[in-house]
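Enquirer: give me a model of this one.
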Amino acid sequence: MPSAFEQVVRNTLQELDCGRELVPVRSLGHSASFQPYCLLVKEPCGSVFWKPRFQGVELSIRDILEPDAPEPDAVQAGPFHFHDAVDGRLQGSVELAAPGQGQLAGEAAMSSSSSASMHLCLLSVPPCTWTALRQERRLRRPEPQILRQLRRQGRNLYVVTKALRTQREVEVTSTQKREGAGRFMLPTTMCLQGKGQGHLSHKRTITIPSGSILAFQPALLTMGSDWEVVLFPDKRQKTFGPPQEGFLSLGFEIFHRGSGGRIQSDAAAWGSAPAEDWQGLQAEVAERAKGLCILSGELCGQLRGGLVEVLPEEEALRGLEELLEQGLRSGHVPPQSGPVGIILGCLSLSDGRLVEELTEIVLYLLGALAALSDTQRGLLAWGLETRALQAPLSLVGSVLEQSTPWQLRQPVSLPAWLLGSSWSTEAPAWTLLEECGLELRGDAPHVSWEPEAQGQLCALYACLALLSRLGEAQ
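Expert: The predicted structure is shown next:
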């Protein structure tokens, strides 16, 4: 299941953010980085099909402006009281019998419950506050070192303009219980028969402190001779780029989670941007997967082995991504040890220069992996090592195809064979889907499609397709 924190955020935004203006915070540990006025950078994601990631830079806007003074208080809306309680149970059974050939029978049940009660408020910085700040304060000179680094890298900088914050401490409890039983009887000279049963219970409790941010709204910050929070930016507008003529200031470049506000991808490097639907996703991923064909079977094996080691390690993946981005800018990468060194060796020539086409594909994969949970990455590592990714790939593809258009909530029925040998929530293929927030419904293979799952599920499909291609190489 998704983390208890992620589930609470998702359920809350369904009620309080119908316009999908807010970006959910994915980790409680990073919540403090998304307070109003905090500065953020956007990590590359490489595709329009999954959402960009924002990361705090440990600065607020007062740290880059002078004179140094506290920011004005944000305007508060609320409080909102949100209580969410879920209690459900699913049960099914199957029996197979043939005259004179024996009997097999089994049954399974799953129950789950969760409860959370929250008091929330929405903090926002209105346009008039930005107007006043811009008139009163100028960019600090010399600028902080982190701004110089971002300028050299050509990275954009964002500022938090809205934040959904808890007003009281919240305790979230979720429980899951799974039970199963089976029996068999085989008519032989000794008449063999047997039976078995088991259960698994799991309870999680987390405490979300008062003042934690659950979701936020970022805006583009531009810096030239002066600074601005941008209203209707040209798509080419950059934080450190030259000012655009006819450019309107004092507003927000808002990143919606809906289809109208996706960030432009690096499609220019791969031809025209695909349509943002199931066919477009297939075409985009197939184009990347085709680029892996230039690798020999031996190099595919080495790359596969290195990825198996780093997939479960978020820090290793982030470090690999930074090395590849730096390598593309500088033209070469320094030697590395361990699985990261193996991966870099597969992507570079003897003189240390990266093969750009292969590096872009791996960066695309890393961007998709960053959209997944730790559990999903661990299962992908297991599937890559055992070459058991084809069934999950078919399952995820079937869900995405049948749920089109992705913006509508709707039921999706699935063939049971896609889930492996049994229709069970223990199956790895199902767990991959469950981590995206899709839950089992009814006695048959059936899910209720949630539009919020689209980005993560598209990223999962891309990962499965690319890793499957590596697994096919001999």
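
Enquirer: can we go C-alpha only for contacts and neighbour counts from here?
Expert: Will do.

Enquirer: what sits closest to the spatially most central residue of the chain if chain neighbours are left out?
Expert: Nearest residue to the geometric centre of the chain (C-alpha atoms, centre = their mean): Ala371, 2.4 Å. Spatial nearest neighbour of Ala371, chain neighbours left out: Gln456 (5.8 Å); criterion: C-alpha to C-alpha, 6 or more residues apart in numbering.

Enquirer: following up with a second sequence; could you model it the same way so I can compare the two?
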Amino acid sequence: MFKKLTKFIVNEMDPGEELVPVESIAHNEHFRPLCLLIKKRKPKRIFHPDPYYQHSRFTLQDVLLPGKDTKMTECIQEDSSQFTLTKTSADQADGGLSISLDPASVELKGAASLSKEFSITPQKKGISLESLEALRREREINMDHSFIRQLQKRDISLYLVTEILEASEEAIYKESTKADGGFKTKLYATLCAQSTREDKQSIVIPKGCTLAFRTIQIHIRDGAWDLDYFPAEAVRTAAYVADGPSLGKLGVVVTEVKYSCRIFSELSPDLLLTILNAIKAVMRDKNLLQELSQKMEKVAEQNDGCELKTDSPDLQALFSTLQHSPRDRLLQLAEGITYVLDALHELLEDQLLLLLESLKRKIVSQQLKLVEILLKHGLDKGKESFHVDAELLSFPHEEEQMLTIDLVELSGVQLQEDGSAVPRDQPFEAVAALFVALYTLNLLSGSK
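Expert: Below is the predicted model:
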């Protein structure tokens, strides 16, 4: 919920895309002015255009040699201007659902509604570049600091938080799903009889919580440090962009996923199945998803090899195979798996469960065609409605149709059985992540 809120705030307040939304409220205090961040070694994704940052738990103050007794916090300035963002939305859907239960079959009919509500007042806070320049001339980096020594050894880029958006007052973000007459609240999670059910979720955003941040890169050499005011733009591989622009944004998504997953087309069916089983396991368990992501990132970072060990039997087969792979092949496999995991990380937990059910029912390939059509209709153009071929929503069983509609609506596109579609909240990135997940699951499962 917090991630959705901060993304919305950045989209509304920073169309120039210089601010990066904070993705976890639990770590928001590590993205304050003067905090040091590590930029992960992976490119921006079409479904995640912001850089991937990892907090270090250190600030600039922690790694500087002693100097004048000046409190660095006094250099942090607060912008007096404030902007209140308010959002209230409600969507209503009518329909039915038939779910087969052993030994009985249950018919569920009714209506469902989804509402979102919040009002928040962000405020800017940051340190002036003039203050940073004065500090740079006055104090050197402590090259004996263990954190700095490890950075230098592993050649990791370091970034400094210079500006943030924070909540100036406590705010509450609410979501409510209401189901009447037995209509499902969460598919395959809760079945209720003839009654009314309301599922409410809310999150309290405390005063001073960091919502988004801006960074500048720091270069360190022999104790001296410089600020990179004009960072070089990343150059994408020629093979990656070859045919993307001709097909618009859909083309960019398709070429990105094909390039990032190119290694999978070279693998044996047995190895594809091993990877698929590991992916299915992490879709059920967020802790496993995090573990696998961290291990794959370490493979790319450590040139002297990475020992792949796990206590999870669900990952053991994959790790054993990767451990005995040649270095070049291991890097390609880690790159492809990391790309898939990044896409899954963008999806909601309910979507991951729906995707697992879709795999079981063997309807992923049809869902992939549907989402591909959705991406052809500029989903970044607001709430312009459009139609897709109703045949793409025609499945052998009614519950498969409802499952698919739920899957797509959780990415921000409301669908009706007749093929009408209404985008909500400019959902291109969310739908692109869903496309990547469906594409890779379809590829790994050997579906046609």
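
Enquirer: any idea what the TM-score is?
Expert: Put the two chains on top of each other and the TM-score (TM-score structural alignment, normalised by the length of structure 2) is 0.79; 416 aligned residues with a C-alpha RMSD of 3.6 Å.

Enquirer: SS state for the residue nearest to the centre of structure 1?
Expert: coil (DSSP: H, G, I helix; E, B strand; the rest coil).

Enquirer: and the aligned residue in structure 2 for it, how far from Lys3 of structure 2?
Expert: Aligned by TM-score structural alignment, Ala371 of structure 1 pairs with Glu346 of structure 2. Separation of Glu346 of structure 2 from Lys3 of structure 2 (C-alpha to C-alpha, to the nearest Å): 9 Å.

Enquirer: longest single helix anywhere in structure 1?
Expert: helix 454-472 (DSSP state H).

Enquirer: that one vs structure 2, average offset?
Expert: Compared with structure 2 after fitting, helix 454-472 of structure 1 has a mean deviation of 2.0 Å; criterion: mean C-alpha distance after the TM-score superposition for structure 1.

Enquirer: hey, where'd the helices end up in the stretch 51-200 of structure 2?
Expert: Taking DSSP state H, counting those that start in this stretch to define them, one finds helices in the stretch 51-200 of structure 2 at 60-63, 129-138, 146-154.

Enquirer: save the ones you listed as a markdown table, and put in distance to Asp222 of structure 2 too.
Expert: Shown next, in a markdown table, are the helices of the stretch 51-200 of structure 2 (distance: least, C-alpha to C-alpha, whole Å):
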| stretch | distance to Asp222 of structure 2 |
| --- | --- |
| helix 60-63 | 13 |
| helix 129-138 | 13 |
| helix 146-154 | 11 |
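
Enquirer: dump those into TSV; add mean neighbour count as well.
Expert: Listed next are the helices of the stretch 51-200 of structure 2 as TSV, based on neighbours: other C-alpha atoms under 10 Å:
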stretch	mean neighbour count
helix 60-63	16
helix 129-138	13
helix 146-154	13
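
Enquirer: out of those, which gets nearest to Val252 of structure 2?
Expert: helix 146-154 (32.4 Å; C-alpha to C-alpha).

Enquirer: His145 of structure 2 reaches Leu65, doesn't it?
Expert: No - checked against C-alpha atoms under 8 Å, the pair His145 of structure 2 and Leu65 is beyond contact range at 9.6 Å.

Enquirer: quick one: map Leu133 of structure 1 onto structure 2.
Expert: Under the alignment (TM-score structural alignment), Leu133 of structure 1 maps onto Leu135 of structure 2.

Enquirer: then Ala283 of structure 1?
Expert: Matched by TM-score structural alignment, Ala283 of structure 1 corresponds to Thr255 in structure 2.

Enquirer: from the contact counts, what lies against the helix or strand that match falls within?
Expert: Assessed by DSSP states H and E, Thr255 of structure 2 sits inside helix 248-260. Judged by 3 or more C-alpha pairs under 8 Å, 6 or more residues apart in numbering; DSSP states H and E, the packing partners of helix 248-260 of structure 2 are helix 238-241, helix 327-346, helix 364-376, helix 428-444.

Enquirer: roughly how far is it from the heart of the chain?
Expert: Here helix 248-260 of structure 2 is found 17 Å from its chain centre; the criterion is C-alpha atoms, centre = their mean, to the nearest Å.

Enquirer: likewise for stretch 335-352 of structure 1?
Expert: That offset, for stretch 335-352 of structure 1, works out to 27 Å (C-alpha atoms, centre = their mean).

Enquirer: quick one: buried residues of it?
Expert: Judged by neighbour count using 16 or more other C-alpha atoms under 10 Å, the buried positions of stretch 335-352 of structure 1 are 339-348, 352.

Enquirer: doesn't Val431 make contact with the match of Ala371 of structure 1?
Expert: No - counting by C-alpha under 8 Å, Glu346 of structure 2 does not reach Val431; the two are 9.9 Å apart.

Enquirer: burial of Gln197 of structure 1, as a residue count?
Expert: 12 (other C-alpha atoms under 10 Å).

Enquirer: surely it meets Ala108?
Expert: No - at 9.5 Å, Gln197 of structure 1 does not count as touching Ala108 under the criterion of C-alpha under 8 Å.
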